[in-house]
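K.L.:
Give me a model of this one.
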Amino acid sequence: MTSRRDFFKYAGIAGGAVAASAVSRVAMAALPEPVIQTSPNTMAPLVPNSGRAYNPVVTLNGWTLPWRMNQGVKEFHLVAEPVVREMAPGFKAHLWGYNGQSPGPTIEVVEGDRVRIFVTNKLPEHTSIHWHGQRLPNGMDGVAGLNQPAIPSGKTFVYEFVARRPGTFMYHPHADEMTQMAMGMMGFWVTHPKVKNDLIDEVQRDFCFLLNAYDIDPGSYTPKIMTMLDFNLWSWNSRIFPGIDSLNVRLNDKVRIRIGNLTMTNHPIHLHGHEFLVTGTDGGPTPKSTRWHEVTTDVAVGQMRQIEFLADEEGDWAFHCHKSHHTMNAMGHNVPTLIGVDHRGIAKKINNLIPDYMVMGERGMADMTEMEMPIPDNTAAMMTGQGPFGSVEMGGMFSVLKVRRNQKPGDYKDPGWYKHPEGTVAHEYTGPLTEPARFKAEGGQSMPRAQMPAKTTEVKVRKPSSHSNH
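P.N.:
Predicted coordinates:
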């Protein structure tokens, strides 16, 4: 990463007023140095050393873009470019992003700040940036062809406006959007309140991340941009579990999590062990009269949700999208359901032709995490990640909220696995068992069927056994 010391040494360079068009020679002479980040780890919050003070956010598996102050204006430099993103250990994707990563760095400002963002295009085609949710001059809204000419490859444009209202926002292209967003071009924007706001509480931990999705064939590196529905990699900040960092907080911290959705579908985000309030959207903070406690909130396409809760229950709590296919990796959509199918005879015959053939799916999909089957290079395993009690059997949009009483204020390091007090973990029961009650009869019908089949077909369930006879 380019050092922040080098970045801020340019703060004394003078710069003139510019518009959202090709940058003049005078402005180019004052162009801030771009800061590049390639590490996929969650970076520490960037505490402001100039401008108005604020409590910074932590971007999950990401970072905040440094700025310089130039005659009272906050200046940032974004570089749109091809990037290599490690989506999970051992699995990398060729994406498009900003400043070395996809998503790009989070931009943090304060309500009332005058902001100037230089955007250099190093993509093979033109681009633009739309500042999603912002109130700004029409010519700064970033829709190529409507509000501005597109930024040609190799050129630098500049956007300038005042951050007029506090809230949680995004940025993304509005030029060849289908391609560029499918390739990972997006980023987070947070505008902090200038003064105490009755609708915005102070918190001890403030996290943010974007929901995004890709269709990358096993063994390949580049997303298929024409996919509309059948994505196989559901990610937070272009990371998939077990590559998503945990959210590490102190017991009784007030926690805020900001979530933005730039996928092609909605995501019901679910937190275990706690109830939260939805305290903000991309429209701003929600009135307190509209808030109620939830454990799941749906984040629709193009929306932001800001949730807050008191982390008052110690432990390692799952935090994930509640669409079951969104917590898996590299999933095939045309695999037949084989639960209950007796493979024993055919498996022996296939083994004569293919010695390494293994039966899959007759007992469910969990066997795939246990078999450790060979997979193509640069492919994420479908369900993986080891917890303290074995395989977690999750992937995709899944992480862990770790709440610890001995976590120090401002310390975001992973505390390791939770040590459960004695007698508080579910365990095997070895005592006597009575026959469980089972449902024995169907209920009545509101309208009897006119024609009944001549013979009733009874489906018998074959309870799966082990793989010992395969």
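K.L.:
okay, CA-based contacts and neighbour counts for the rest of this
P.N.:
Noted.
K.L.:
separation between Ala80 and Met186?
P.N.:
Counting by C-alpha to C-alpha, to the nearest Å, the gap from Ala80 to Met186 is 10 Å.
K.L.:
between these two, what contacts are shared?
P.N.:
Shared contacts of Ala80 and Met186, defined by C-alpha atoms under 8 Å, 6 or more residues apart in numbering, comprise Gly97, Tyr98.
K.L.:
number of nearby residues for His153?
P.N.:
To be clear, residue 153 is Ser; His isn't right here. When neighbours are counted by other C-alpha atoms under 10 Å, Ser153 registers 16.
K.L.:
Please tell me how far it sits from Tyr171.
P.N.:
With C-alpha to C-alpha as the criterion, Ser153 and Tyr171 are 19 Å apart.
K.L.:
ditto for Leu65
P.N.:
For Leu65 relative to Tyr171 (C-alpha to C-alpha), the value is 13 Å.
K.L.:
same question, Arg344
P.N.:
Taken as C-alpha to C-alpha, the span from Arg344 to Tyr171 is 54 Å.
K.L.:
More neighbours: which of those two?
P.N.:
Of the pair Arg344 and Tyr171, Tyr171 is the one with more neighbours under other C-alpha under 10 Å, namely 21 against 13.
K.L.:
what helices or strands is the host helix or strand of the more buried one leaning on?
P.N.:
Element membership of Tyr171, judged by DSSP states H and E, is strand 167-172. Here strand 167-172 touches strand 130-132, strand 187-192, strand 253-261, strand 276-281, strand 284-285, strand 304-311, going by 3 or more C-alpha pairs under 8 Å, 6 or more residues apart in numbering; DSSP states H and E.
K.L.:
In CSV, list those strands along with mean neighbour count.
P.N.:
Listed next are the helices and strands packed on strand 167-172 as CSV, based on neighbours: other C-alpha atoms under 10 Å:
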stretch, mean neighbour count
strand 130-132, 20
strand 187-192, 24
strand 253-261, 22
strand 276-281, 22
strand 284-285, 19
strand 304-311, 22
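K.L.:
hang on, the earlier thing: could you pull out the buried residues of the following helix or strand past the strand holding Tyr171?
P.N.:
Downstream of strand 167-172, the first helix or strand assigned by DSSP H and E is helix 177-182. Neighbour-count burial for helix 177-182, counted by 16 or more other C-alpha atoms under 10 Å, picks out Thr179, Gln180, Met181, Ala182.
K.L.:
Here is the second sequence; please produce its structure so I can put it next to the first one:
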Amino acid sequence: MSGHTYRAEPHVPSRGEERIMRVRLRGVAVGAAAVVLMLVAAGCSGDGVGGGTSGDAAVAAGTAAGATGATGAAGHTAGAHEGVSVQEMLDGHAAGVEAFPAETEAVGNQRLEPAIENGVKVFELVAKEVRWETEPGVFVDAMAFNGTVPGPELRVNPGDRVRIVVRNEMSQPTTMHLHGVTVPNGMDGVPYITQDPIMPGGFFTYEFEVVDPPGMYVYHSHFNSTEQVGRGMYGAFYIEPEGGDWGGVYDRRIDVEHTLFLGDGPTGYVLNGKGFPATDPIVAEVGDTVLIHLSNDGAQIHPMHLHGYHFEVVAEDGFVLEQPYMADTLMVAPGQRFDIVVQAEYPGVWAYHCHILPHVEGPEGMFGMVTALVVQ
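P.N.:
Predicted structure coming up:
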């Protein structure tokens, strides 16, 4: 698995167990192909997953691709199906489901352990230009922290002293902004307002004390950010409760924790930097309580819809809601973050996707911002 799904203590799966789970999931996906195809058929009538565009023109295209048909960078077509036979449509849908979850060269959201220097947690991030595989055989020009999209997870605790050293190995300047995190003004990462840009070959040190409550926060580029963030320069900054127990924050046991970044633009429509069928499933057992951290670092609004379930929205932008609410579709605007909780009561493979249909499905099958909650 890609490292951004966590099962709460006492059991932490080893890398071998995670690998076995991926193989098992591939079998589950194949076995569930007919079920998901039924969901797809429902989507064609208005409640499933739809088609879309991706690539450098994605932001400009937005939802205007609609039913007129458009082709994205990965060759996905939305809307009209002229020239695609019924059998080709069926074969395309089935092939994507059977490949899920497809493996790619690298994955993001890997936890980065800090060095400890005189009691300070020290992280080092390197900004690089990379070729990033979004789905099998599809590579895009990306910009990334430590070579992955999203960048590595940084996890700290309230009261920690933190130092983040950002080195620039790209061909253009950059900075780093800690989105939603309370920091001294000089650490805010805005070029020519709070700091000079980090030039190619240079570095900048961000240092602060953690004063915000536990929650999901984000770090991202703040120089030429339309391109740099659009190409993948973002990652999770978690302020964890002591012991990493989110159950104390939300007053319930948490069995599974999952991070889900929404992205669009030059990388295409992606979840955690990948497009279906290379997206990572959220895996739980019947009876588990699943905590999903959502963040939209794209340039478009994405209404995220979970089939078969109602989830509870328990936090927004790092703050626990005094009045949580139930939903099955949650509108996530650029820059917004939500924590949602799902009670995994119903076994099966349940589609979870953006409900702007051109972001997720075309005549030849699902792509882009589609994953699944797999309840075993």
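K.L.:
quick one: contacts for Met304 of the second structure?
P.N.:
Thr329, Leu330, Met331, Val332, Tyr352, His353, Cys354, His355.
K.L.:
now, which of those lie within strands?
P.N.:
Thr329, Leu330, Met331, Val332, Tyr352, His353, Cys354 (DSSP state E).
K.L.:
Quick one: which of these is the most crowded by neighbours?
P.N.:
Cys354 (29 neighbours).
K.L.:
these two touch, right, that one and Gln300?
P.N.:
No: between Cys354 of the second structure and Gln300 there is no contact, the gap being 11.1 Å when judged by C-alpha atoms under 8 Å.
K.L.:
per the alignment, Gln228 of the second structure corresponds to what in the first structure?
P.N.:
Gln228 of the second structure maps onto Gln180 in the first structure, with residues paired by TM-score structural alignment.
K.L.:
which ones are touching its match?
P.N.:
Here Gln180 of the first structure is in contact with Trp96, Pro173 (C-alpha under 8 Å, 6+ apart).
K.L.:
hmm, 10 Å instead?
P.N.:
Gln180 of the first structure is in contact with Leu95, Trp96, Gly97, Leu123, Glu125, Thr127, His172, Pro173, His174, Met186, Ile225, counting by C-alpha atoms under 10 Å, 6 or more residues apart in numbering.
K.L.:
The fifth one maps to what in the second structure?
P.N.:
With TM-score structural alignment defining the correspondence, Glu125 of the first structure maps onto Gln172 in the second structure.
K.L.:
what's the neighbour count on that match?
P.N.:
Count around Gln172 of the second structure with other C-alpha under 10 Å applied: 16.
K.L.:
how about it, secondary structure?
P.N.:
coil (DSSP: H, G, I helix; E, B strand; the rest coil).
K.L.:
how about the nearest residue to it, chain neighbours excluded?
P.N.:
Leaving aside its sequence neighbours, Gln172 of the second structure sits nearest to Pro200 (C-alpha to C-alpha, 6 or more residues apart in numbering; 5.9 Å).
K.L.:
and what of Asn266 of the first structure?
P.N.:
Leaving out its chain neighbours, the residue that sits closest to Asn266 of the first structure by C-alpha to C-alpha, 6+ apart is Ala300, at 4.3 Å.
K.L.:
so that neighbour touches His267, yeah?
P.N.:
Yes: at 6.5 Å, Ala300 of the first structure counts as touching His267 under the criterion of C-alpha atoms under 10 Å.
K.L.:
shared neighbours of these two, which are they?
P.N.:
Asn261.
K.L.:
More neighbours: which of the two?
P.N.:
Just comparing Ala300 of the first structure and His267: by other C-alpha under 10 Å the higher neighbour count belongs to His267, 21 against 17.
K.L.:
Which stretches in the stretch 51-200 of the first structure count as strands?
P.N.:
58-59, 68-70, 73-88, 91-98, 107-110, 114-121, 130-132, 156-162, 167-172, 187-192 (DSSP state E, counting those that start in this stretch).
K.L.:
Kindly reformat the ones you listed as TSV and extend each row with distance to Val47 of the first structure.
P.N.:
Listed next are the strands of the stretch 51-200 of the first structure as TSV, based on distance: least, C-alpha to C-alpha, whole Å:
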stretch	distance to Val47 of the first structure
strand 58-59	10
strand 68-70	13
strand 73-88	15
strand 91-98	21
strand 107-110	10
strand 114-121	18
strand 130-132	23
strand 156-162	21
strand 167-172	18
strand 187-192	13
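K.L.:
what lines up against the residue nearest to Asn266 of the first structure once you look at the second structure?
P.N.:
Aligned partner of Ala300 of the first structure by TM-score structural alignment: Ala333.
K.L.:
One more: Glu313 of the first structure?
P.N.:
Counting by TM-score structural alignment, Glu313 of the first structure corresponds to Tyr346 in the second structure.
K.L.:
Give me the neighbour count for that match.
P.N.:
Per other C-alpha under 10 Å, the neighbour tally for Tyr346 of the second structure reads 15.
K.L.:
Any figure for the gap between it and Val375 of the second structure?
P.N.:
Counting by C-alpha to C-alpha - Tyr346 of the second structure and Val375 of the second structure are separated by 7 Å.
K.L.:
Identify the contacts common to these two.
P.N.:
Looking at what touches both Tyr346 of the second structure and Val375 (by C-alpha under 10 Å, 6+ apart), the common residues are Glu285, Val286, Gly287.
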